[in-house]
Structures are given as C-alpha cells and as structure tokens.
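Asks: I'd like to go over a predicted model; first the sequence, then the structure.
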Amino acid sequence: MKRVLLSAYACSPYKGSEYCVGWSWAVGLASKGFEVWCITNTEDHEDCEKEKQELKLDNLHFIPIKFPFVADKYWLNNSKKVIYAHYFLWKKKASNVAVSLHEKYNFDIAHHVSYGSFQQGSSLYKLDDCKIIFGPVGGGQMSLPIFKPYFGSSWGTEIIRKYMSEFLMKYNTSLNETLKKADVILTVNEETKTLLKTSKYYKEGHDFSVSDSALPKQFEGNQFNAKEPTEEFRILWVGRLIPRRGLELSLKALSFLPEYVNFKLIIVGDGEQGGKVQGWIKKYKLDPSKIQHLGWIPYSQVHEEYENADVMLFCPLRDTAGLQATEAMGFGLPIITMNISGMRTIVTEDCGIKITPTTTDGTAEDIANAIEHMYSNPDFRKKASEQAYKRAMANTWENKIDAVTAQFY
C-alpha cells in the first residue's frame, strides 16, 4: 500500500472547522489502508494519539512539530492573530521535517490539507520524487463592498487582506514553489480557482474543484425525520460572531419580515461581536422575545437545536465553505444562504434558497423574502428538507476521500 505524508497543521478528533478537516483526512486515509504519516502541531497531539489507539489504526503516525515553550504556549492560539506567526514558523520547520521523513520512508504521495489557505502555500514543496497534492484550499473569496456597513471598523482589515493576497501571490516563496511543484491543486470555490489562474505558475489541467466541507463522522448515522409544521417557525443560526459571518445582515433581514411570520431566531455561538447582539436587536426594532442567543453550548446541545429547528439561516459575507450548513442538512434542515463562495456548491437549488447579493438593503430584503417563502410554503420546505438530508448523507468524509484517492492517488 502507498505511503502518504499528510500536512495537517490543525488536527483534532474533538473540534470542528480546520481541526475536523485535518483529522478526517488522517483517519480517512489510514482507514483505507494507506500508511500515513501526519505532520501537525502540538496542540491536540494527545487527543489524536488517544483516539488513534481507540480506532486501532497502527498505520497512522502523528508527527507533532514542536517549538520552544513560549512559542507553543502563547502563539498556538487559534482565537488570536498570533496564530499566523506560529503557522509561518511551523511551515518552515515542517518543510525540513518533511524532507527528513521522505528520505527515510520514500513517500508515494505528499498531501497538504490544513491550513486550507491557498495564499499561504504548503510546507511540502521541497519534496522530490513523489506526487504532491495541494488542497482542498480556499482563500480567493473577498468581501463585496456592499457589505462594508456590516464590518464596521474591521472593514480596514478586509482591505488589508485583499492587498496582502495580491502581495503573497507575487512574492510568497512557499506559494509559488508549491504551485510549481504540485501535481494536483484542489480548490474549494470558484473564487479561489479564478485566483489560481492569475498565477504565472498556473498549469492548465492540474486544478480540480473539491469542497472541504463534509458531514462529520458522528452525524453519519442520522435518520431523516420529517418536521411537522408548528405554530412557531424556528430559524437557526450557528457560528462564530465575527464580522464576516454576517449575523447583523441576518438580523436586519428579519426587520423586513411581515408581521404574520411567527418566527423565533436561535443564535448558537459567540465571539468578538457577541456583545453587539442586543444593540442590533434594538437598531432593527426587533422583538427581543423572538431572538434567543445561546452563546457557546456543548456539541450535544447543538445537535438538539438542529433537530428542533425548521430552517437554517447562514449568510456569511465571506467564507471558504460552511461546515455548519452541511451539519444542518444532515438533520434535514433546508438552508437559506448566499450564492457565493463555497455555499454556491454546498447548497443546491433543491436544498434551500440561495440569494445573489445585489445592494446593501436589497440583499437583506431578499433574505427576508426567502424566509417568508419558507414559512408560507410547508410543501416546498418539506421537499427541500428531504433533498438537504440526502445531499448531506452523500457528502460524507468517507465518500469524499474515496473520490479523491480514486482519481488522484
């Protein structure tokens, strides 16, 4: 069986987002029989080893890249900007570790999966005589100017991000060397594919579209339960409360709903904008009794909210993909979302309603119209619920890894 070197900076069996991506690839490849060496950071190494033993995957080897105590203790913090400095240093050291491992084990394939940032490149570009796969990666998506009001003072950061992307495209050695060496580049959305094609190192026929969102393992046993219409229409919003996730836009949209729509919005998550929720409720003259902010809750309770909701409202202003939407679909929730970035492909027309951004107010009104349509058309909602469940059940990590390995390994 082939030997695989996996680059997964974030990797944890107990966390979501990038951590889930790294872990799912590591376990998924090992479960298919590949001999896998996974280079990662130290943050969740003990959890990875513990769960690996439980799964009896002796062909999976975790290689944590360690730094002096200060760097790993204070910089390895995903909630702060210093994480990018840690990742930069990690990539440099990981490149050398990868070369040493390759000299020892002679890998057939070197595959980068996390972080899934296109502009950052990979730590695997120094390897010779093995197939290099870069991705799935995103990062080409940029915030539209019409969304500026929802970013507030952080809009400047969005502008800096745009210029930084242009700088990295030209001058980031890690990225440019990765694009030169990679045999396969997997992009998660059209924006990133378009950005890739602007590089002078773009090689036609080597890039393919693959979403980095799939149904987590613990959801795969879900059974479809048709939701009967109730008096109260429960709308679920899940995510970190940061500007690009667009909670303010969703609350503004609710202000355009006609009075006969008897809704309740349940907000799961917290973050830097958590303290602004009550102010937004007042700003848009919403009934506070119709908004419930739960903050961070245990994963088991999130499952309950998925089961009890009628629809998921997930309208990020900029996002690579949307694991929340995939999870919600696994519980049969129709999705109301934006027709941009990863959500463009994760949610199909028969799974919900996708809104193409127009103007600042126009987009909010279109979201309101989508909510009203879901509320007023239970038959449409029921069909969208069934299709959402079917699509999520087909979009498992096992199926995704089967497809990628069959085509590229």
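Replies: On my side now, so go ahead. Predicted model only: the values in this text are computed from it and were never measured.
Asks: CA only for contacts and neighbour counts going forward, please
Replies: OK.
Asks: helices along the stretch 101-250 of the chain, start to end?
Replies: In the stretch 101-250 of the chain, helices defined by DSSP state H, counting those that start in this stretch lie at 148-151, 155-171, 173-181, 190-196, 247-254, listed in chain order.
Asks: just these: most buried one?
Replies: Ranked by mean neighbour count under mean count of other C-alpha atoms under 10 Å, those are led by helix 247-254, which reaches a mean of 23.
Asks: need the helices of the stretch 101-250 of the chain in a markdown table (columns: distance to residue 223).
Replies: Compiled in a markdown table, those are given as follows (distance: least, C-alpha to C-alpha, whole Å):
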| stretch | distance to residue 223 |
| --- | --- |
| helix 148-151 | 37 |
| helix 155-171 | 41 |
| helix 173-181 | 42 |
| helix 190-196 | 32 |
| helix 247-254 | 29 |
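Asks: which one of the ones you listed lies closest to residue 84?
Replies: Among the helices of the stretch 101-250 of the chain, helix 155-171 comes nearest to residue 84, with 13.0 Å by C-alpha to C-alpha.
Asks: what is the closest one packed up against?
Replies: Using 3 or more C-alpha pairs under 8 Å, 6 or more residues apart in numbering; DSSP states H and E as the contact criterion, the neighbours of helix 155-171 among helices and strands are helix 173-181.
Asks: which other residues reach the helix it packs on?
Replies: When contacts are defined by C-alpha atoms under 8 Å, 6 or more residues apart in numbering, helix 173-181 is touched by residues 118-125, 132, 134, 168-170, 201-202.
Asks: of these, grab the buried ones for PyMOL.
Replies: Restricted to buried positions by 16 or more other C-alpha atoms under 10 Å, the PyMOL selection for the contacts of helix 173-181 reads:
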select buried, resi 118+119+120+121+122+123+124+125+132+134+168+169+202
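Asks: looking at the contacts of helix 173-181, which is nearest residue 345?
Replies: Closest approach between the contacts of helix 173-181 and residue 345, by C-alpha to C-alpha: residue 118, at 18.5 Å.
Asks: check it against this one:
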Amino acid sequence: MDRLKILVSAYACSPYQGSEPGMGWGWIKEISRYHDLWVICEESESRIDVEAELEKNPQMRDRVKFFYIRIVRSRILGSYSLPSFYIYYKNWQKKVYKLACSLHEQIGFDLLHQLNMIGYREPGYLWKLPVPFVWGPVGGTADVPLRFASVLGPSQFLYHFARNTVNAWQLRYHNRVKAALNHADGFVTATSDEHNAFLRITGKDSVVISSTAIDTDENSSKPSGSYYETGNPLKLVYAGIHVSRKAIPIALRALALVPLKYRWHLDILGTGPMTSSWKHLATRLGINKNCTWHGWLPHRSDAVCIMERADALVFPSLQEGFPTVVLEALSKGLAVICFDHCGMADAVNNNCGIKIPVTTPKQAIQGFAEAVEQLAANPDELKRLSAGALKRAQEYSWQNRAGKMLNVYEKALSRRKTAS
C-alpha cells in the first residue's frame, strides 16, 4: 500500500506516560512508519511531552504533524468528575471536527482515524466527513459484576450499579454512537468481550486489536537469578490505581488463606481513594507485614525494577479494557493471576498465567488463593509460565498490532470504494 494521508484524533498522546496517553503515542509512532499522519491532540495532556520527544527525534516531523486544541473546563462542574468530563470532551471533539474540515480542504485526506479516548461514549464527529472512517480500538462496554457487592462496599456498589445502568442505555440508544457505527468503514474493538457486546447489542461486527502493545525490543528476557526457589518467599506484585473496581481485597483475602508453609511477599504499586481502607483490611487479616505499599513512584524505572524482581502479577480487577500492566508483566517474564474476563482473558493463556472464573466473591477468593499456592509449591510450573509469558508478550508487539491495523485501513478503503 502506498503511503496514505491520514488524520488521527488522539485526545491523549505522550511518549512518557502509560494508559491512554502512552497508547496514543504508541499507535502514532508505529503507524507513521507506513503512512503520513496529521494528529490532533489535547494541548495540556500532550503538547509538552510530544514536543520534547520530537526534539530528540526530529525525523518524526517528516512523518507526523501535530495540532493541539486545549479542552475548556468549568470551575463550577470541576475538572474530571464524571459525567462533567464528557461535557468538556464533547465540546473538544466539536473543535476537532472544525479543524479537521479545514485541514481536509487543504490536504485531502485518504482516511480518518478516531483513535482515543477509547471509550465508545464519545465517538467524535470525524465520521461526518466524506472520507473513509476508522474507529478504534474501542472499549468501555465492560461492567463490574454486581454480585461482587461485598467486595465493593455499599457506596461503591451504588456507583457501579448506576454506571452499569447508564452503560446499558448508552450502548443501545446513543444517537451519535449509532451514527459513528453506521459510517465506520473500519471498526476495531479492544477485547473479545467488547467485540461480543457490540455484535450482540448493535449488530456491528468488528476486528479485535488490543488497544495497547509493548516495545518487545526493550523487554526481551527475564533477568537471570530471578526465578522463585522453594523455601524463599514467592514475590508477588500488583500495579495500578487504587479504586474499587480493581478489587485488591480479593487478593488480600486470598493471600490470608495461603498455608503458612508457603512464604510470600506482595509489592503494591499505586495509590488512590481506596488505599487507606485496603491497608486497614491487610492489617485486620494479619498479612500487612508481608505487604509493601509503595504508592506512586516518581520514576517509571523504579516501578519496572520492582516488577522485574517479581515472580507473578496478581491482578484481581473486576472491570478493565485491555490493561497495559498485564502486557508489561508478561514482557518481564511474570506469570499472571487474574480473572478470566475483559482484556485479561485475551492476553493471558494457560502457558503464561492462571485465570480465575468470575463466579462469586467466595469462589474467586478461593481461586486466587489456590493459584498462589500452586505457584509457591511448584517452581518448575512457575518457570514454565515465565517462559510462556515472554513468548506471549512477543505477540503483542507494536509491530504486530500495527500490521493488524494496516489491514483494517486497507479494507476500509476498499469498502468505501465499493460502496461509491
């Protein structure tokens, strides 16, 4: 395929951050190897980091041109509280569309790509232009299973009940979501669960491509001497924001069930509104002496070092898209213990981790406890999963993901050409 002229809407884009900003940068960097990109980002989220990276790698300016629009927030409604953020975000998308129309008149784009934020609730307006349109990877349909109310607590149960209800309504009746789906020549979902939800509820088929990936050239091997040996503590790690849907109490209660003959230590990275209550729970369970609460570390390299020393990632999250931390763990040769749903169900297989069925809180806690005990009792199994993790990570390289997206582009162009 010849180099295309592609306009990308990427609200969050940064080479120095994780989550949505890192995902935006990863896609742009990789796709720009094959096509010329004009990228519209949110100014305060992206500009400083993007321009700093372009100073280091000026050759990217030949392939990518960045434009910045600042989101305008209300002091009365707050900055990021939901649903107020979507009010600001919708207005930002309107400005993106206005700029896109102007740029298209000057350049004549071959294709438009609505990249992020990945949540389906705000599809933007690029689909209104008479140009082949690709949307995704899209996420946001996953709900917290309400049968885990005892883990969430009363107030958080009510929050997730409300969110689940709104989510069900929006997916079925949001007019602009319907319009974007109808106009999408290429539609990409971030997980198999997302694919199934859109197909079941809207009838729209999609290609499943994980929303994020890893640079496998930077993460190619497990440091020597880091494997767990019988008699030493099993080194576990959790990384992520401390909010109710992450469900760390499941892991803590599970660890409290592990027989005393199996020694373990849990490094907990991150912080958030649930940190204090989770620390209190660890103390009540009598396991806090085996936990180190690191908070947010100032340098990403510090977090990477902790993960590299670990044997396994414990990730009991009840609601995710495609979690970057799971890919990072796999790339470091960590076995992963997680639920068998959301993006974890796609990323983790029997060769690199242990997936726990989403049944009841009691059964889930027992399942996580048995998984930890299995690894603690069997170093050879842990070594097998570690080798499998490194192999699995290779399948989620940016090069691999970009190849799949380029196929979506090609089919989108063909579909629009056939329709006209």
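Replies: Ah, there it is. These numbers were taken from a predicted model, which means no experiment stands behind them.
Asks: what's the closest of the helices of the stretch 101-250 of the first structure to residue 96 of the first structure?
Replies: helix 173-181 (12.9 Å).
Asks: and that closest one against the second structure, how far off on average?
Replies: Here helix 173-181 of the first structure, set against the second structure after superposition, deviates by a mean of 1.2 Å using mean C-alpha distance after the TM-score superposition for the first structure.
Asks: so that helix matches what in the second structure?
Replies: Alignment note (TM-score structural alignment): helix 173-181 of the first structure is matched to residues 175-183 of the second structure.
Asks: tell me where the first structure has strands.
Replies: Remark: strands of the first structure, listed N- to C-terminal, are 3-8, 35-40, 60-64, 109-114, 131-137, 184-187, 207-209, 233-238, 263-268, 291-295, 311-314, 335-338, 352-355; assignment by DSSP state E.
Asks: quick one: residues contacting the counterpart of residue 92 of the first structure in the second structure.
Replies: Residue 92 of the first structure maps onto residue 94 in the second structure, with residues paired by TM-score structural alignment. Contacts for residue 94 of the second structure (C-alpha under 8 Å, 6+ apart) come out as 124, 125.
Asks: got it, and residue 364 of the second structure?
Replies: Residue 364 of the second structure makes contact with 250, 356, 357, 358, according to C-alpha under 8 Å, 6+ apart.
Asks: any idea how far it is from residue 326 of the second structure?
Replies: 19 Å (C-alpha to C-alpha, to the nearest Å).
Asks: roughly how far apart are the nearest residue to residue 240 of the second structure once chain neighbours are set aside and residue 276 of the second structure?
Replies: Nearest residue to residue 240 of the second structure in three dimensions, chain neighbours excluded: residue 270, at 5.2 Å (C-alpha to C-alpha, 6 or more residues apart in numbering). In this structure, residue 270 of the second structure and residue 276 of the second structure are separated by 12 Å, where distance is defined by C-alpha to C-alpha.
Asks: residue 350 of the first structure: which of the helices of the stretch 101-250 of the first structure is closest?
Replies: Checked against C-alpha to C-alpha, the stretch from the helices of the stretch 101-250 of the first structure lying closest is helix 190-196, at 20.4 Å.
Asks: could you dump the strands of the first structure into a markdown table and include distance to residue 218 of the first structure?
Replies: As requested, those are exported to a markdown table (distance: least, C-alpha to C-alpha, whole Å):
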| stretch | distance to residue 218 of the first structure |
| --- | --- |
| strand 3-8 | 21 |
| strand 35-40 | 22 |
| strand 60-64 | 20 |
| strand 109-114 | 21 |
| strand 131-137 | 22 |
| strand 184-187 | 25 |
| strand 207-209 | 25 |
| strand 233-238 | 18 |
| strand 263-268 | 19 |
| strand 291-295 | 22 |
| strand 311-314 | 20 |
| strand 335-338 | 21 |
| strand 352-355 | 24 |
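Asks: rewinding a little: pretty sure the residue nearest to residue 240 of the second structure is touching residue 295, no?
Replies: Yes - between residue 270 of the second structure and residue 295 there is a contact at 4.4 Å, judged by C-alpha atoms under 8 Å.
Asks: residues touching stretch 303-313 of the second structure, excluding its own?
Replies: By C-alpha under 8 Å, 6+ apart, stretch 303-313 of the second structure touches 222-223, 226-228, 234-238, 267, 269, 297, 326, 329, 332-337, 382.
Asks: how long is stretch 289-300 of the second structure from one end to the other?
Replies: Distance between the boundary residues of stretch 289-300 of the second structure (C-alpha to C-alpha) amounts to 25 Å.
Asks: quick one on the thing from earlier: which one, of the strands of the first structure, ends up nearest to residue 320 of the first structure?
Replies: The closest approach between residue 320 of the first structure and any of the strands of the first structure, judged by C-alpha to C-alpha, belongs to strand 131-137 at 8.5 Å.
Asks: which helices and strands does that closest one pack with?
Replies: Against strand 131-137 of the first structure (3+ C-alpha pairs under 8 Å, 6+ apart) you get strand 109-114, strand 184-187.
Asks: having no further points to raise, I will conclude here.
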